[in-house]
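> quick one: sequence plus predicted model below, questions after.
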Amino acid sequence: MESLQREIILIEKVCEIYHKISKLDSLKPSEDVDSLFTELVRTCIPPSFINIATLPADVQEIRSKLIRLCGEAEGHLEAHFSAILGSFPNPLQHLNEFPYYSNYLKLSRLEFDILTEHYSASGQAPKRLAFVGSGPMPLSSIVLASYHLKDTIFHNYDKDSMANSMASHLVSSDPDLPQRMVFHTANIMDVTDELKEYDVIFLAALVGMDIDEKVKVIDHLAKYMAPGALLMLRSAHGARVFLYPVVDAQQLQGFEVLSVFHPNDDVINSVVISRKIAEPVTIDDGYNHHHHEWRIDSIMPLSCKYCEFKTFNDPLGQMKMIDN
């Protein structure tokens, strides 16, 4: 009963913050925007269990709208800081100017460790990697390429040409990354045979803002990725589902889910890693599974080889809804 009461209070708080955010004239960085989104993240980050399927319809609607508002605000935030960093002669030497850079360092390290666990028994790193939804400030690609995958070629996909132009400028003065960072302006749904060339594909959390959009992208990747290639996705767990879409194992048709990781520190996103199977199998369960968002915890017992929970020891500091 006490746990239920805490969840009710949390949901009421989230809805209250949503109504304040929805009344803002702009979601570009400002004191009001920063304050409200910081409050939202602080509210959603503590461990909790939220069952999406049992949320009232009005709360479901607020959650969907809030995820889109978060995505819009993140886009403005990254464009703002990409422009600031781009004004330096060597932008990558000033990444710590971005207030949430440390979160990207943590998330990238986490994803690299998970990728290393499942990529290859030979210990070799992937030769070609794609990041879908890289945005104007592709910090995940930059951090992975700079510190963890130093021989890998990164292909970054974003449908916004301005975002790609800003991102390309950030790495242009680096002595190494321009040779290993490629930027493609394209909707990933229009990219087909090229997807077979990648050993690993990362899908940013906000590519596909609702479950139907997300499933369409996943199905497209399942159709064109090479058998055995890995797909890494970002999901959400607990109250963090008010910040990001949830990826459930049932929605990964054509993939074998290898591992799911739910951080419980200031790294917001869960990480899901899966492998493209040789022949995608369509499960006919008598209804369209694409239109159901399953229990958040249902991903764990279905097909995980191991699912672990790990806490970073450093105290909760600046928080960022990590996207790319």
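Thanks, I have it. Numbers count the residues shown, from 1 in each chain.
> every contact and neighbour count from this point should use C-alpha atoms.
Fine.
> all the strands of this structure, residue numbers only.
128-132, 153-158, 181-185, 200-203, 230-235, 255-261, 270-276, 306-308 (DSSP state E).
> now render those strands as CSV, adding distance to V246.
Output for the strands of the chain, formatted as CSV (distance: least, C-alpha to C-alpha, whole Å):
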stretch, distance to V246
strand 128-132, 17
strand 153-158, 21
strand 181-185, 26
strand 200-203, 13
strand 230-235, 5
strand 255-261, 12
strand 270-276, 9
strand 306-308, 16
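> closest one to D25 among those?
strand 153-158 (26.4 Å; C-alpha to C-alpha).
> quick one, what contacts the residue nearest to M162 when sequence neighbours are not counted?
Nearest residue to M162, sequence neighbours excluded (C-alpha to C-alpha, 6 or more residues apart in numbering): P136, at 7.5 Å. Applying C-alpha atoms under 8 Å, 6 or more residues apart in numbering to P136 gives the contacts 75, 78-79, 82, 162-167.
> could you do N269 as well?
So N269 contacts 205, 234-237, 240, 244, 262-263, 321-322 (C-alpha under 8 Å, 6+ apart).
> from what I see, R128 and K196 are in contact.
No - applying C-alpha atoms under 8 Å as the test, R128 and K196 come out as separate, 10.4 Å apart.
> give me the common contacts of those two.
With C-alpha under 8 Å, 6+ apart, R128 and K196 have no common neighbours.
> next, work out how far apart G86 and F202 are.
To F202, G86 is 25 Å away according to C-alpha to C-alpha, to the nearest Å.
> ok, now V271?
Taking C-alpha to C-alpha, one finds V271 at 10 Å from F202.
> mind listing the shared neighbours of those two?
232-233.
> straight-line length of stretch 205-218, end to end?
Termini of stretch 205-218 sit 12 Å apart (C-alpha to C-alpha).
> number of residues surrounding M189?
M189: 12 surrounding residues under other C-alpha atoms under 10 Å.
> test my guess that R275 contacts L258.
Yes - counting by C-alpha under 8 Å, R275 touches L258, with 7.0 Å between them.
> which one of the two has more residues nearby?
Legend: neighbour count by other C-alpha under 10 Å for R275 and L258, higher for R275 (23 against 18).
> give me the neighbour count for P99.
There are 12 residues near P99, going by other C-alpha under 10 Å.
> and the residue lying closest to M225 once chain neighbours are set aside, how many neighbours?
What sits nearest to M225 in space, not counting adjacent residues and going by C-alpha to C-alpha, 6+ apart, is K196, at 4.6 Å. Residues lying near K196 (other C-alpha under 10 Å) number 15.
> any idea how far K196 is from A73?
In terms of C-alpha to C-alpha, K196 sits 33 Å off from A73.
> next up, a structure to set beside the first:
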Amino acid sequence: MASFQQSTLATHIPNELLVAHITQIHASISKLQSLKPSKQVNALFTQLVKLCTLPSILDIADLPEEVQVMRESLIKLCGKAEGLLELEFAIFLAQIPLPLNNLNLFPYYGNYVKLATLEYKILRDNGVVQPKKVAFVGSGPMPLTSFVLATHHMKSTCFDNFDIDESANNVARQIVSSDVELEKRMKFKTRDIMEAKEELVEYDCIFLAALVGMTKEEKIKIIGHIRKYMKAGGALLARSAKGARAFLYPVVEEYDLLGFEVLSIFHPTDDVINSVILARKPIF
């Protein structure tokens, strides 16, 4: 372990060392009987996130096939664990008074606030100011981005949250029902986004969560579907990942946004995980 600690003192952690440690954590996570929040689960994922946010010059495209396979497995495990963590906290919040005043109890709430604030700034800087109607695809049981945007940045915007899991939407509805004003502006739709067609033209901006489309093929298919049905001039904000962060989330490249005009690409260097790509469907 000494070599790992010494290496972190350098500007970048060597790629081989980084991949070796991530592979080790993947092996430990794979052996877990459950991915529900627990001391062991939380410790492993905390360690993984810290590793993936260290300064590195890792390029996912350069990794050998066996590491690519491990990465795909790890992304799926991370997605399951994230969903279970959100569900546990959402159920807890739904049972207490004023749940929207206690969102900060969620361990990664600060990251969501940073990311949502950043996304709002990117939208505003590119002319998407106070959109009338927004869709968030892959909202889950605790749609923190929608909550933060609706209560702090887009105070008159209507939000439609799409998720394929009705039980997740039900918990989210319970949390929102505690705020009469927000409940008027925030709806939850249980639907696979690939089945949503003409209704997508209603939205000025569509957010695509990082875990919607776990493989490159799925992601490209979903992006193409959204582009086909969304309004001309509408904005698509897709979450991605770069470098070692791509062991946690799928990557969206600029060339995956065929038929879009890419307006902005942002890659974080702090504790925020997701990259942000803003694109616009051309008017002509």
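Cool, got the structure. The structure presented is a predicted model; accordingly, all values stated were derived computationally and were not measured.
> coming back round to it: among the contacts of P136 of structure 1, which are in helices?
In helices, defined here by DSSP state H, the members of the contacts of P136 of structure 1 are 75, 78-79, 82, 162-167.
> contacting residues around stretch 34-51 of structure 2?
18, 22, 25, 28-29, 32, 77-78, 80-81, 84-85, 88, 244-245, 248.
> what residues in structure 1 pair up with that stretch?
Per TM-score structural alignment, the counterpart of stretch 34-51 of structure 2 in structure 1 is residues 26-43.
> ok, now how distant is the residue sitting nearest the centre point of structure 1 from V241 of structure 1?
Nearest to the mean C-alpha position of structure 1, counting by C-alpha atoms, centre = their mean, stands A205 at 2.7 Å. Relative to V241 of structure 1, A205 of structure 1 is positioned 11 Å away (C-alpha to C-alpha).
> and for L144 of structure 1?
26 Å.
> what of N51 of structure 1?
From N51 of structure 1 to V241 of structure 1 the distance is 9 Å (C-alpha to C-alpha).
> who has more neighbours out of these two?
V241 (23 against 16).
> any chance of the ones in helices among the contacts of P136 of structure 1 in CSV, with neighbour count and distance to F37 of structure 1 too?
CSV is the format used below for these (neighbours: other C-alpha atoms under 10 Å; distance: C-alpha to C-alpha, whole Å):
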residue, neighbour count, distance to F37 of structure 1
G75, 18, 13
E78, 21, 14
A79, 21, 17
S82, 23, 19
M162, 14, 25
A163, 22, 22
N164, 23, 26
S165, 15, 27
M166, 19, 24
A167, 25, 24
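> and which of those residues is nearest to N96 of structure 1?
Out of these, the member with the shortest distance to N96 of structure 1 (by C-alpha to C-alpha) is S82, at 12.0 Å.
> which position in structure 2 aligns with the closest one?
Aligned partner of S82 of structure 1 by TM-score structural alignment: A90.
> go ahead and confirm its match touches A172.
Yes - counting by C-alpha under 8 Å, A90 of structure 2 does reach A172; the two are 7.0 Å apart.
> now for those two: what residues contact both?
What both A90 of structure 2 and A172 touch, as defined by C-alpha under 8 Å, 6+ apart, is the set 141-142.
> matching residues in structure 1 for stretch 190-197 of structure 2?
So stretch 190-197 of structure 2 sits over residues 185-192 in structure 1, by TM-score structural alignment.
> what does the matching stretch contact?
For stretch 185-192 of structure 1, using C-alpha under 8 Å, 6+ apart, the contacting residues are 132, 157-161, 164, 217, 220, 224.
> now stretch 132-150 of structure 1: which residue numbers in structure 2?
The aligned range for stretch 132-150 of structure 1 is 137-155, by TM-score structural alignment.
> now do the buried residues in that stretch.
Within stretch 137-155 of structure 2, the residues scored as buried using 16 or more other C-alpha atoms under 10 Å are 137-150, 153-154.
> correct me, but C158 of structure 2 touches K132?
Yes - using C-alpha under 8 Å, C158 of structure 2 makes contact with K132 at a distance of 6.2 Å.
> neighbour count for the two, which is higher?
Neighbour count, other C-alpha under 10 Å: between C158 of structure 2 and K132, C158 has more, with 22 against 14.
> in JSON lines, list the contacts of stretch 185-192 of structure 1 along with distance to T192 of structure 1.
Below are these laid out as JSON lines (distance: C-alpha to C-alpha, whole Å):
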{"residue": "V132", "distance to T192 of structure 1": "13"}
{"residue": "Y157", "distance to T192 of structure 1": "13"}
{"residue": "D158", "distance to T192 of structure 1": "15"}
{"residue": "K159", "distance to T192 of structure 1": "15"}
{"residue": "D160", "distance to T192 of structure 1": "19"}
{"residue": "S161", "distance to T192 of structure 1": "19"}
{"residue": "N164", "distance to T192 of structure 1": "20"}
{"residue": "V217", "distance to T192 of structure 1": "12"}
{"residue": "H220", "distance to T192 of structure 1": "8"}
{"residue": "Y224", "distance to T192 of structure 1": "6"}
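> for Q5 of structure 1, state which of these is nearest.
For the contacts of stretch 185-192 of structure 1, the nearest to Q5 of structure 1 is V217 (36.9 Å; C-alpha to C-alpha).
> just give the nearest non-adjacent residue to the alignment partner in structure 2 of that closest one, would you?
Counting by TM-score structural alignment, V217 of structure 1 corresponds to I222 in structure 2. In this structure, I222 of structure 2 finds its nearest non-sequential neighbour in M194, 6.6 Å apart by C-alpha to C-alpha, 6+ apart.
> if we can go back for a sec, just checking, the residue nearest to M225 of structure 1 touches A222?
No - when contacts are counted by C-alpha under 8 Å, K196 of structure 1 is not listed as touching A222 (10.2 Å).
> from I17 of structure 1, how far out is G75 of structure 1?
19 Å.
> next one: E256 of structure 1
Relative to I17 of structure 1, and taking C-alpha to C-alpha, E256 of structure 1 is found at 38 Å.
> of those two, who's got more company?
Neighbour comparison, E256 of structure 1 and I17: the larger count goes to E256, with 20 against 17 (by other C-alpha under 10 Å).
> which residue lines up with the more buried one in structure 2?
Looks like E256 of structure 1 aligns to E261 there (TM-score structural alignment).
> got a list of what that match touches?
Counting by C-alpha under 8 Å, 6+ apart, the residues that E261 of structure 2 touches are 279-282.
> do I91 of structure 2 as well
Neighbouring residues of I91 of structure 2 by C-alpha under 8 Å, 6+ apart: V171.
> show me where structure 1 has helices.
2-22, 31-44, 57-86, 101-119, 139-143, 161-171, 211-224, 299-303.
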